[in-house]
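Chemist: below are the sequence and a predicted model; questions follow.
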Amino acid sequence: MTADDSLNRLDDDDYPAYTMGRAADMLNTTQGFLRALGDARLITPLRSAGGHRRYSR
């Protein structure tokens, strides 16, 4: 993958570019709220290779 490919992926609305903390900050909510939404299956965050939740736009 080239650097251009990586940058183009950031334009993809479905690309999981945001950590839980960043997504919570952007939405002006808490990480616990995002976890609760996931537990209720209202949203389905993807997981990084290390198992961390990742969010798309």
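Modeler: Here it is on my side, so go on.
Chemist: only C-alpha atoms for contact and neighbour calcs from this point on.
Modeler: Will do.
Chemist: quick one: the strands in this structure, in order.
Modeler: For the chain, applying DSSP state E gives strands covering 18-19, 46-47, 53-55.
Chemist: most tightly surrounded among those?
Modeler: strand 53-55 (a mean of 20; mean count of other C-alpha atoms under 10 Å).
Chemist: distance from stretch 21-32 to the middle of the chain?
Modeler: Distance of stretch 21-32 from its chain centroid, counting by C-alpha atoms, centre = their mean, to the nearest Å, is 10 Å.
Chemist: structure B:
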Amino acid sequence: MKIGELAAASGTTSKTIRFYEQSGVLPEPTRMPSGYRDCGPEFIERLTFVRAHRRPDCR
């Protein structure tokens, strides 16, 4: 799935996903021949986990 689809499915934004990738919280996804990210369902699980375990003062 593309980053916009991942953002909608996980309840976050594309900008947040890019930030998590750059900071190493999310692994670098594979890329389609067009250059778009190709994120699998494991990315939704990881984002759900990260969002559930953020510090309360960061929400």
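Modeler: Yep, it's here. Only a predicted model underlies this, so the values are computations on that prediction, with no experimental measurement involved.
Chemist: fetch the TM-score of the aligned pair.
Modeler: Remark: TM-score between the superposed chains equals 0.63 [TM-score structural alignment, normalised by the length of the first structure]; 40 aligned residues with a C-alpha RMSD of 0.9 Å.
Chemist: for the strands of the first structure, which one sits closest to residue 33 of the first structure?
Modeler: strand 53-55 (13.1 Å; C-alpha to C-alpha).
Chemist: aligned partner of residue 36 of the first structure in the second structure?
Modeler: Under the alignment (TM-score structural alignment), residue 36 of the first structure pairs with residue 19 of the second structure.
Chemist: quick check: its match vs residue 47 of the second structure, distance?
Modeler: Noted for residue 19 of the second structure: a distance of 12 Å to residue 47 of the second structure, by C-alpha to C-alpha, to the nearest Å.
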